[in-house]
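Can you look at this prediction? I've put the sequence above it.
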Amino acid sequence: MAEQTTGGTATTAAPTVSIDGRPSGSAIESPRTPRTPQGTLYRGSVGMWSWVLHRITGVAIYFFLLVHILDTALVRLSPEAYNAVIGTYKTPIMNLGEIALVMAIVFHAFNGLRIILVDFWSKGPKYQRAMFWVVLVLWAVAIAGFLPRQLMNLVADFH
């Protein structure tokens, strides 16, 4: 209880308390606890995971292109070094890397089209979850057409 003095007599007044339990009227108000937004386009939903996968595949493709440009430039510097690098690419491990690269490129391409629709189609945000599942189905179909032939190449490299 707070005591207030008015004209020499002490009176007690009940302090007012704000919602968060602190006395109101204090000079510094406490900040409200930020609520995590539910139902946003990206945070914690399919949109977030498609965003994360899009960034990961984009960075992987970027590094592949960087290495590809550098190893292609070797042909001008030293044809022998270029042939040695190309020889290392004909290993089963690199074949698996090619499979991962194609999987990343196909997902990145389909998801990029989905992002364009979400950004520029007025109903895009409403259907972004369904479009993500369409991207995954198209990706699976494309990879199913590519994978058997590439795996045959991998098996042929072992023999």
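Thanks, I have the structure now.

going forward, measure contacts and count neighbours with C-alpha atoms only.
Fine.

Give me the distance between residue 64 and residue 95.
Computed as CA to CA, to the nearest Å, the residue 64 to residue 95 distance reads 14 Å.

actually residue 120, sorry about that
Separation of residue 120 from residue 95 (CA to CA): 38 Å.

Looking at these two, which is more packed in?
Neighbour totals were compared for residue 120 and residue 95, and residue 95 leads with 18 against 10 (other CA atoms under 10 Å).

What's the first helix or strand after the host helix or strand of that one?
Assigned by DSSP states H and E, residue 95 belongs to helix 92-120. Moving toward the C-terminus from helix 92-120, the next helix or strand (DSSP H and E) is helix 128-158.

which residues sit against stretch 113-127?
Residues from elsewhere that reach stretch 113-127, judged by CA atoms under 8 Å, 6 or more residues apart in numbering: 41, 128, 131, 132, 135.

what about versus this one:
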Amino acid sequence: MTIFFFLLVHVLDTALVRVSPEAYDETIAIYKNPVVNLMEYGLAAAVLFHALNGLRVIAVDFWSKGPRYQKQMLWVSVGLWVVLMAGAFYPIMEHSLRDLFGS
């Protein structure tokens, strides 16, 4: 649902460029706040978890030993997700962190 909402908003705000470039600039300025930045981080978290879990499901379905190891693969997926999201925190949240704590 998060991805759908993001895509809907993205299409609508990009369409503003043709209608009114000033309205587009104002809309993009609204997005430059910590709440929206945190939502972007949440979106990245959802997409990454979905991708890793999808790979796990593929392995369970198409690997003969997949069902036997699905619990271990789940924990590997979650572990990878945590590590990758920790590494993505600063690059995604950089602008908000600079605004909150100074350059």
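Nice, I can see it. Keep in mind the model is a prediction, meaning the values are calculated, not measured.

Provide the TM-score value for the superposition.
The TM-score (TM-score structural alignment, normalised by the length of the second structure) is 0.86; 101 aligned residues with a CA RMSD of 1.5 Å.

who wins for neighbours among the contacts of stretch 113-127 of the first structure?
Among the contacts of stretch 113-127 of the first structure, the one with the most neighbours (other CA under 10 Å) is residue 135, at 22 neighbours.

which residue in the second structure lines up with that one?
In the second structure, the residue paired with residue 135 of the first structure is residue 77, using TM-score structural alignment.

quick one: contacts for that match?
When contacts are counted by CA under 8 Å, 6+ apart, residue 77 of the second structure touches 49, 52, 53, 56.

Which residue in the first structure occupies the aligned position of the third one?
Residue-level alignment of residue 53 of the second structure against the first structure, with TM-score structural alignment as criterion, gives residue 111.

Excluding chain neighbours, give the residue nearest to that match in space.
residue 135 (6.1 Å; CA to CA, 6 or more residues apart in numbering).

got it, and residue 57 of the first structure?
Take residue 57 of the first structure and drop its neighbours on the chain: the residue closest to it by CA to CA, 6+ apart is residue 104, 5.3 Å away.

can you check residue 41 of the second structure too?
Nearest to residue 41 of the second structure is residue 92, by CA to CA, 6+ apart, at 6.4 Å.

Against residue 56 of the second structure, how distant is the one you found?
26 Å.

These two - which one has more neighbours?
Under the criterion of other CA under 10 Å, the comparison of residue 92 of the second structure against residue 56 puts residue 56 first, with 20 against 16.

Against residue 83 of the second structure, how distant is the more buried one?
Counting by CA to CA, the gap from residue 56 of the second structure to residue 83 of the second structure is 17 Å.

Same question for residue 66 of the second structure.
As defined by CA to CA, residue 66 of the second structure lies at a distance of 23 Å from residue 83 of the second structure.

Residue 15 of the second structure too?
Relative to residue 83 of the second structure, and taking CA to CA, residue 15 of the second structure is found at 36 Å.

do residue 94 of the second structure as well
From residue 94 of the second structure to residue 83 of the second structure the distance is 18 Å (CA to CA).

Point to the residue nearest the middle of the first structure.
residue 52 (1.0 Å; CA atoms, centre = their mean).

residue in the second structure matching that residue?
Aligned partner of residue 52 of the first structure by TM-score structural alignment: none.

what helix or strand does residue 52 of the first structure sit in?
Under DSSP H and E, the secondary-structure element containing residue 52 of the first structure is helix 46-77.

after that helix comes which helix or strand?
Counting by DSSP H and E, what follows helix 46-77 of the first structure is helix 79-88.

of the contacts of residue 77 of the second structure, closest to residue 26 of the second structure?
residue 49 (32.3 Å; CA to CA).

Verify the stated contact: the residue nearest to residue 57 of the first structure with residue 62.
No: using CA atoms under 8 Å, residue 104 of the first structure is not in contact with residue 62; the gap is 11.1 Å.
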